[in-house]
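# Here is the input, now give the coordinates:
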Amino acid sequence: MRPSMILRGGGGDAPLGKYGKYIGGWGNLGVGIKQRGIIQYGLAPNRQKLFPGLMTDGVYNTFRRVRGQILYFIPFVVYYFINEWATERNEYLNSKAGRAEFSGEEEEE
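As a prediction, the model looks like this:
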């Protein structure tokens, strides 16, 4: 059975569905039904400030946040420098010059 033209094309008040009302075609569902409890606000893009308070509040807020977190950050910096020193020291000791410099120490022990 072919659907009628009203159902295919979306005619006005054709009875359809549970409540007997046509609610609109694809992309226009519920156009004829007034929505309640939905509030939308908008602001034009040319009326918005991109970075309000960046120069006045941004610098002070950044300083305040860094000051509050610095004790959590310092151990990672210390670890990084210790790791860099140990890596360079290991590479030197395993190089030709390092082996030549410290080759006599292991034999004495």
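# Could you use CA atoms for every contact and neighbour count after this?
Fine.
# Just after the longest helix seen in the chain, pick out the following helix or strand.
Assignment by DSSP state H gives helix 59-93 as the longest helix of the chain. Proceeding N to C from helix 59-93, the next assigned helix or strand is helix 96-108, under DSSP states H and E.
# helices and strands around that next one, which ones?
Packing partners of helix 96-108 (3 or more C-alpha pairs under 8 Å, 6 or more residues apart in numbering; DSSP states H and E): helix 59-93.
# re earlier: identify each buried residue in the longest helix of the chain, please.
For helix 59-93, a neighbour-count test (16 or more other C-alpha atoms under 10 Å) marks Leu93 as buried.
# Sequence B follows; please return its structure for comparison with A:
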Amino acid sequence: MRPTQILLGGGEPNPKIGNYIGDWGTIGGANKQKGIVHWGLSANRQNVTAGAFHDAIFNTFRRTKSQIFYWLPAMLGGYYIMQWAVDRNHYLNSKAGRAEFQDSEE
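Here you go, the predicted model:
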């Protein structure tokens, strides 16, 4: 395996390896790179919440619509099982429920 240019002698060009790519932190050499555009917008000119409310409504609807058949049946099943268990518990702890099952506890 051939060592990297940095290991061979730092940032100096080596004709065996090829072109000089520059030292660490200045990869690309001392010349300014071309074709890279930097632009920015002042912080007081930005509207950071632009469209957030609109996107929240429509993204929530879209995501819920695509996932509803995965979680709705489980949620309905859990609700009905819990409702049955609560009703059964109330019955078993009522006067009629205790009278019906008084012999089975002994």
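# Superposing both, give me the TM-score.
Comparison of the two superposed chains (TM-score structural alignment, normalised by the length of structure 2) gives a TM-score of 0.46, and 93 aligned residues with a C-alpha RMSD of 4.4 Å.
# What's the first helix or strand after the helix or strand hosting Ile57 of structure 2?
Using DSSP H and E, Ile57 of structure 2 maps to helix 52-92. The helix or strand immediately downstream of helix 52-92 of structure 2 is helix 95-100, counting by DSSP H and E.
# List of residues touching that following helix?
With contact meaning C-alpha atoms under 8 Å, 6 or more residues apart in numbering, helix 95-100 of structure 2 is reached by 91-92.
# Next, count neighbours for Lys65 of structure 2.
By the measure other C-alpha atoms under 10 Å, the count of residues near Lys65 of structure 2 is 10.
# Look up how far Ile57 of structure 2 lies from it.
12 Å (C-alpha to C-alpha, to the nearest Å).
# could you give the angle of the longest helix of structure 1 to helix 96-108?
For helix 59-93 of structure 1 against helix 96-108, the angle by axes from the mean of the first three to the mean of the last three C-alpha atoms, to 10 degrees is 60 degrees.
# Tell me which other helices or strands helix 59-93 of structure 1 touches.
Right, helix 59-93 of structure 1 is packed against helix 96-108 by 3+ C-alpha pairs under 8 Å, 6+ apart.
# Mind listing residues that contact the helix it packs on?
92-93.
# got the contact list for Tyr72 of structure 1?
No contacts exist for Tyr72 of structure 1 under C-alpha under 8 Å, 6+ apart.
# give the contact list for Tyr91 of structure 2.
Going by C-alpha under 8 Å, 6+ apart, the list of residues near Tyr91 of structure 2 reads Gly97.
# can you tell me how far Leu81 of structure 1 sits from Glu91 of structure 1?
Just to correct that, residue 81 of structure 1 is Phe rather than Leu. 15 Å.
# All good on my end, thank you.
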